[in-house]
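*Asks:* pasting the structure only:
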């Protein structure tokens, strides 16, 4: 029986390694730099000579409140490899999400990372939608201070402040640069715009509806 559990654990570990999205580091760190003359290119970034690294490469001062005075009433403050260069190749990042009362972090996906979210203040209504394979099932939950929820990689998800006070959440993501695709912005705010023929057939609506949506200002809260 012990051998059975060992084999299961080994297969799970092997699977996680095989299907990992960020590269496993082969050194202590690989601080990202933009200097192509002295760096080595690794997965989208050049790496500083480890002997030249310092504490500032792994530090971000003051992850303070984001400005929620916008049409969505929310602000995502990312801490990825673009903000902390020392995250390069480490396969992890985070974000602070601030919400005004009734503020929304609109439906979006992270193509390269699973997200785990903890509510620091307030009450959030959160959810994600499964793929077509799983009948586009909606999973939702109301989260209060201290509650945690997971959004699987690549699936559309959202967070809404259902309280009457400001709310704050911290999200951890399983990629140094998980990316974000906000659904409405991508579909109706693309440049150049997606053709009316495509969108009217996709959404089964008249051209004037699509035309109206494409003329809206799609705000980016990231």
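*Replies:* Yep, that arrived. Remember, it's a predicted structure, so these values are computed and weren't measured experimentally.
*Asks:* C-alpha only now, for contacts and for neighbours.
*Replies:* Noted.
*Asks:* Quick check: residue 3 is in a strand.
*Replies:* No - counting by DSSP: H, G, I helix; E, B strand; the rest coil, residue 3 is not found in a strand; it is helix.
*Asks:* Give me the distance between it and residue 121.
*Replies:* The gap separating residue 3 from residue 121 is 45 Å, by Cα to Cα, to the nearest Å.
*Asks:* Same drill for the two, tell me which one is more crowded.
*Replies:* Between residue 3 and residue 121, counted using other Cα atoms under 10 Å, residue 121 has the larger neighbour count: 19 against 8.
*Asks:* Tell me how far the more buried one lies from residue 14.
*Replies:* 38 Å.
*Asks:* the strands in the protein, which residues?
*Replies:* 32-33, 40-42, 45-47, 74-79, 93-99, 104-109, 115-121, 124-129, 138-143, 148-151, 156-161, 167-173, 181-182 (DSSP state E).
*Asks:* could those strands go into CSV alongside distance to residue 65?
*Replies:* Below are those laid out as CSV (distance: least, Cα to Cα, whole Å):
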stretch, distance to residue 65
strand 32-33, 26
strand 40-42, 33
strand 45-47, 29
strand 74-79, 8
strand 93-99, 6
strand 104-109, 15
strand 115-121, 12
strand 124-129, 17
strand 138-143, 20
strand 148-151, 20
strand 156-161, 15
strand 167-173, 8
strand 181-182, 21
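*Asks:* so which of those strands comes closest to residue 25?
*Replies:* The closest of the strands of the chain to residue 25 is strand 40-42. By Cα to Cα, the value is 10.2 Å.
*Asks:* If we go by neighbour counts, what in that closest one is buried?
*Replies:* For strand 40-42, burial by neighbour count (16 or more other Cα atoms under 10 Å) applies to residue 40.
*Asks:* Stretch 36-55 too?
*Replies:* Buried, per 16+ other Cα under 10 Å, within stretch 36-55: 39, 40, 45, 46, 47, 48, 53.
*Asks:* and the nearest residue to residue 140 once chain neighbours are set aside, how many neighbours does it have?
*Replies:* Setting aside the residues directly before and after it, residue 140 is nearest to residue 127 in space (Cα to Cα, 6 or more residues apart in numbering), at 4.0 Å. Neighbourhood size, residue 127 [other Cα under 10 Å]: 19.
*Asks:* ok, now which ones touch residue 127?
*Replies:* Residue 127 makes contacts with 138, 139, 140, 141, 151, 157, 158, 159, as judged by Cα atoms under 8 Å, 6 or more residues apart in numbering.
*Asks:* put this beside the first:
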């Protein structure tokens, strides 16, 4: 039987609504860290024990930027912000001192969009298909998006500390910093040197700086 385009679209819409309805059998799933969690996220808190404060989190305080990068990301992800568990969204505050940097990193689980509320920063990401780099200077009120899983960075190029707020398309997007992945672990120094083309002495220096071993 030949199906018309109108019928096909109607059935597609009906299927989408059905799946949406099935997925929305509960209003929310506030995370309960005391219960087991798995790939689907944290277990749900008993609804009778959920309170308004579970849906509240403050990012008013400046993060501690006393580190080698002179920056700090303060996340409001599901592990600390119970109310976003299962909702597919989360937030973070980023503080970057003058000449500070948020080094190359990725969020394996989500795309990210940022809003600058103070300062001037330079941002960019690297496409995985051809290693093309996209770089932009942002000021107060500007936004920029980083596609999911791609390496990206932020640098404060202004004369005052920068404040950036980031929104993610996941309740737990996770973060992997390239420098930490290479040097803040027990990966043998010769392997790091061979795969990065860095001298053994430089690898040892960076492992010491980041707290790595071996």
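*Replies:* Noted; the coordinates are in hand. Please read all numbers here as calculations on a predicted model, not as lab measurements.
*Asks:* on that earlier part again, right, and the strands of structure 1 - which one's nearest residue 196 of structure 1?
*Replies:* That would be strand 181-182 among the strands of structure 1, by Cα to Cα, at 19.8 Å.
*Asks:* can you list contacts of that closest one?
*Replies:* Strand 181-182 of structure 1 is contacted from outside by 106, 107, 108, 109, 110, 111, using Cα under 8 Å, 6+ apart.
*Asks:* mean shift between that strand and structure 2?
*Replies:* Compared with structure 2 after fitting, strand 181-182 of structure 1 deviates on average by 0.6 Å (mean Cα distance after the TM-score superposition for structure 1).
*Asks:* hang on, the earlier thing: tell me which of the buried residues of stretch 36-55 of structure 1 is nearest to residue 100 of structure 1?
*Replies:* Relative to residue 100 of structure 1, the closest of those is residue 45; by Cα to Cα it sits at 35.3 Å.
*Asks:* ok, and the closest non-adjacent residue to that closest one?
*Replies:* Leaving aside its sequence neighbours, residue 45 of structure 1 sits nearest to residue 32 (Cα to Cα, 6+ apart; 5.7 Å).
*Asks:* before we move on, the earlier item: in the buried residues of stretch 36-55 of structure 1, find the pair that's most separated.
*Replies:* Farthest-apart pair in the buried residues of stretch 36-55 of structure 1 is 45 and 53; separation 15.2 Å (Cα to Cα).
*Asks:* what's the counterpart of residue 74 of structure 1 in structure 2?
*Replies:* Aligned counterpart of residue 74 of structure 1 in structure 2: residue 71 (TM-score structural alignment).
*Asks:* What separation do you get for its match and residue 186 of structure 2?
*Replies:* Counting by Cα to Cα, the separation of residue 71 of structure 2 from residue 186 of structure 2 is 25 Å.
*Asks:* before we move on, the earlier item: hmm, the match of residue 74 of structure 1 is touching residue 96, no?
*Replies:* Yes - using Cα atoms under 8 Å, residue 71 of structure 2 is in contact with residue 96, at 4.3 Å.
*Asks:* Overlap of the contact sets of those two?
*Replies:* Counting by Cα under 8 Å, 6+ apart, the residues touching both residue 71 of structure 2 and residue 96 are 65, 102.
*Asks:* count of neighbours near the closest residue to residue 105 of structure 2 other than its chain neighbours?
*Replies:* In space, and not counting its chain neighbours, residue 105 of structure 2 is closest to residue 177: 4.2 Å by Cα to Cα, 6+ apart. Residues lying near residue 177 of structure 2 (other Cα under 10 Å) number 17.
*Asks:* Which residue of structure 1 sits opposite residue 177 of structure 2 in the alignment?
*Replies:* Alignment note: residue 177 of structure 2 maps to residue 182 in structure 1; criterion TM-score structural alignment.
*Asks:* do residue 118 of structure 2 as well
*Replies:* Per TM-score structural alignment, residue 118 of structure 2 is aligned with residue 121.
*Asks:* who are the neighbours in contact with that match?
*Replies:* 144, 145, 146, 166, 167, 168, 169.
*Asks:* Now check structure 1 for the residue matching residue 95 of structure 2.
*Replies:* Mapped onto structure 1 by TM-score structural alignment, residue 95 of structure 2 lines up with residue 98.
*Asks:* which residues does its match contact?
*Replies:* Counting by Cα under 8 Å, 6+ apart, residue 98 of structure 1 has contacts 65, 66, 67, 68, 74, 75, 76, 166, 167, 168, 169.
*Asks:* same thing with residue 106 of structure 1?
*Replies:* Residues near residue 106 of structure 1 by Cα under 8 Å, 6+ apart: 72, 157, 158, 159, 160, 182, 183.
*Asks:* What is the end-to-end distance of stretch 97-112 of structure 1?
*Replies:* Stretch 97-112 of structure 1 has an end-to-end distance of 19 Å (Cα to Cα).
*Asks:* And residue 64 of structure 1, what's its match in structure 2?
*Replies:* In structure 2, the residue paired with residue 64 of structure 1 according to TM-score structural alignment is residue 61.
*Asks:* Return the residues in contact with that match.
*Replies:* By Cα under 8 Å, 6+ apart, residue 61 of structure 2 has no neighbours at all.
*Asks:* And it, how close does it get to residue 204 of structure 2?
*Replies:* For residue 61 of structure 2 relative to residue 204 of structure 2 (Cα to Cα), the value is 35 Å.
*Asks:* cool, residue 8 of structure 2 as well?
*Replies:* Using Cα to Cα, we find residue 8 of structure 2 at a distance of 62 Å from residue 204 of structure 2.
*Asks:* repeat for residue 22 of structure 2
*Replies:* From residue 22 of structure 2 over to residue 204 of structure 2 the distance is 54 Å, taken as Cα to Cα.
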